[in-house]
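K.L.:
no sequence for this one, just the structure:
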């Protein structure tokens, strides 16, 4: 059951309510209205990337599970705080890595791997080309402290896929690089990034 929608921008909240009017969803006037509701079991969010960890911690401490768009956070300090909150509350901090979870071909590939149809996966090569489409982007998207950089924003998809497809529980970043080669008008934007990883099971990822 979809019960509440909240956004600091009332127009966005109302637009969401109209789109899902058939569910009976209501617009909350403030965040606490959602977090204090004992009937709410899970909160889904897609706020500014750098704010997702703090919101998730508030959600879990209110006794609810949390489902957030990727990337789930932007700093190692946020990661540490989230892990502590998960341990303290016993609640779930879940991430929507849509390029695998919402892609039929990616799900199918995972099924083939689980069945042993293609043997042991020893290397994953992931490419993530994206259009900039600057006019549709909010201002925070071009500020690194808010979006975390290209490897956080986009590369996290490929890293998650590498871990999943190879069955690695952890990985070491051997090398990585970022750059802004073609967009000087956005000095904090990374328009290129790559990374090489080695999984704890010996698998390689790029």
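P.N.:
Alright, I've got the coordinates. What you see is a predicted model; the values in this text were computed from it and never measured.
K.L.:
for the rest of this, base every contact and every neighbour count on C-alpha atoms.
P.N.:
OK.
K.L.:
any idea which helix is longest in this protein?
P.N.:
For the chain, the longest helix by residue count, based on DSSP state H, is helix 76-89.
K.L.:
tell me what the helix or strand following that helix is packed against?
P.N.:
Sequence-wise, the next helix or strand downstream of helix 76-89 (DSSP states H and E) is strand 93-96. When contacts are defined as 3 or more CA pairs under 8 Å, 6 or more residues apart in numbering; DSSP states H and E, strand 93-96 sits against strand 65-69.
K.L.:
try this one side by side with the last:
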């Protein structure tokens, strides 16, 4: 076969995973393995048994309990997935960027604005890619809505509502229900997805004013029916409901509503309206 007819050999992208929990096993690992030319070669978790079990179950050759050691010893890593709890995103993300690795970090970006800004600064300083796991942007329907908005199909978009509401859906893990680990409740967990894609479609206008309110009405009670499993109500110290209103420089007003549990079924949908057309999604 001629050189032109030969298929070029592409070097494999080698990835490590930091945090061996459910999101790593259920989303990041199959996501990486679903891409041709990507190989997951290492995993790290501060709990030794979890790291070892994850590696053995998923045929990953190397496992660690210290992400710094993994990053220092494995020069062959091109990228890492950061799958730690929200308040522990910044440390491994910045360390990975500073050792020359690209990073895909689970949403939300961080548990605080301070941590998020430090992560952004590290990415800009090192020239590495930092991608946050806000995958709704890559949905073909969302991309179509963005294109239509850019083409002027909706006209001036002046109001919208971003909804992420559950009837019964409180996560049972301490990594979701404690401020120490999560930083917040459904606003950080599911609200971030809908608000991000909503604003991405609309070109991320500049916010100028906002107010909001959070409540805890179900998570601290022992008798709540929840198909997502049992949790310790005494540990629960984040909100289970949150709302906000945001005013933007271009005149757009957005209402954000999010809840893990509520006494309402089918509470509505996300939408925006312009002076020529509108959309629900």
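P.N.:
Good, I have the coordinates. What you see is a predicted model; the values in this text were computed from it and never measured.
K.L.:
so the longest helix of structure 1 matches what in structure 2?
P.N.:
Mapped onto structure 2 using TM-score structural alignment, helix 76-89 of structure 1 spans residues 113-126.
K.L.:
give me the residues contacting the matching stretch.
P.N.:
90, 93, 94, 97, 98, 100, 109, 110, 129, 130 (CA atoms under 8 Å, 6 or more residues apart in numbering).
K.L.:
list the contacts of the corresponding residue of structure 1 for residue 159 of structure 2.
P.N.:
In structure 1, residue 159 of structure 2 lines up with residue 123, judged by TM-score structural alignment. Going by CA under 8 Å, 6+ apart, residue 123 of structure 1 touches 166, 203, 204, 205.
K.L.:
change it to 7 Å
P.N.:
Residue 123 of structure 1 makes contacts with 203, 204, 205, as judged by CA atoms under 7 Å, 6 or more residues apart in numbering.
K.L.:
any idea what the first one aligns with in structure 2?
P.N.:
Under the alignment by TM-score structural alignment, residue 203 of structure 1 pairs with residue 252 in structure 2.
K.L.:
just give me the neighbour total for that match.
P.N.:
Residue 252 of structure 2 has 20 neighbours, counted by other CA atoms under 10 Å.
K.L.:
test my guess that it contacts residue 199.
P.N.:
No. Residue 252 of structure 2 is beyond contact range of residue 199, at 10.5 Å (criterion: CA atoms under 7 Å).
K.L.:
what sits closest to the most centrally placed residue in structure 2 if chain neighbours are left out?
P.N.:
Nearest to the mean C-alpha position of structure 2, by CA atoms, centre = their mean, lies residue 107 at 1.8 Å. Distances taken as CA to CA, 6 or more residues apart in numbering put residue 133 closest to residue 107 of structure 2, at 5.1 Å, once the chain neighbours are dropped.
K.L.:
now do the contacts for that neighbour.
P.N.:
104, 105, 106, 107.
K.L.:
list the contacts of the second one.
P.N.:
Translated: residue 105 of structure 2. By CA under 7 Å, 6+ apart, the neighbours of residue 105 of structure 2 are 81, 82, 83, 131, 132, 133.
K.L.:
list buried residues within the residues you listed.
P.N.:
81, 82, 83, 131, 132, 133 (16 or more other CA atoms under 10 Å).
K.L.:
show me where structure 2 has helices.
P.N.:
Under DSSP H, structure 2 gives helices at 22-23, 29-33, 48-57, 67-73, 90-98, 113-126, 140-150, 174-177, 179-182, 186, 192-201.
K.L.:
nearest to residue 164 of structure 2, out of the ones you listed?
P.N.:
helix 192-201 (6.6 Å; CA to CA).
K.L.:
give the aligned range of the closest one in structure 1.
P.N.:
So helix 192-201 of structure 2 sits over residues 156-165 in structure 1, by TM-score structural alignment.
K.L.:
that older thread, okay if I get the contacts of stretch 113-126 of structure 2 as TSV plus distance to residue 166 of structure 2?
P.N.:
Shown next, in TSV, are the contacts of stretch 113-126 of structure 2 (distance: CA to CA, whole Å):
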residue	distance to residue 166 of structure 2
90	29
93	31
94	34
97	36
98	39
100	40
109	22
110	23
129	33
130	30
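K.L.:
highest neighbour count among those?
P.N.:
Of the contacts of stretch 113-126 of structure 2, with other CA under 10 Å as the count, residue 93 tops at 29 neighbours.
K.L.:
quick one on the thing from earlier: and the residue lying closest to the match of residue 203 of structure 1 once chain neighbours are set aside, what does it touch?
P.N.:
In space, residue 252 of structure 2 comes closest to residue 158 once its chain neighbours are excluded; the distance is 4.3 Å by CA to CA, 6+ apart. For residue 158 of structure 2, the contact set (CA under 7 Å, 6+ apart) comprises 251, 252, 253, 273, 274.
K.L.:
shared with structure 1, which of the residues you listed?
P.N.:
Cross-checking these against structure 1 gives 252, 253 as conserved contacts, using both residues aligned by TM-score structural alignment, their matches' CA atoms under 7 Å.
K.L.:
tell me which two of the contacts of residue 158 of structure 2 sit farthest apart.
P.N.:
Largest separation among the contacts of residue 158 of structure 2 by CA to CA: 251 and 273, giving 12.6 Å.
K.L.:
neighbour count: these two, which is higher?
P.N.:
residue 273 (18 against 15).
K.L.:
any idea how far that one lies from residue 202 of structure 2?
P.N.:
11 Å (CA to CA, to the nearest Å).
K.L.:
with residue 96 of structure 2 instead?
P.N.:
Distance from residue 96 of structure 2 to residue 202 of structure 2, by CA to CA: 32 Å.
K.L.:
the two - which one has more neighbours?
P.N.:
Shown here are residue 96 of structure 2 and residue 202; by other CA under 10 Å, residue 96 has more neighbours (28 against 18).
K.L.:
what does the more buried one correspond to in structure 1?
P.N.:
Residue 96 of structure 2 maps onto residue 59 in structure 1, by TM-score structural alignment.
K.L.:
checking the contacts of residue 123 of structure 1 against structure 2: which ones persist?
P.N.:
Under both residues aligned by TM-score structural alignment, their matches' CA under 7 Å, what those keep in structure 2 comes to 203, 204, 205.
K.L.:
my read is that the last one contacts residue 125, right?
P.N.:
Yes. The pair formed by residue 205 of structure 1 and residue 125 meets the contact definition of CA under 7 Å, at 5.9 Å.
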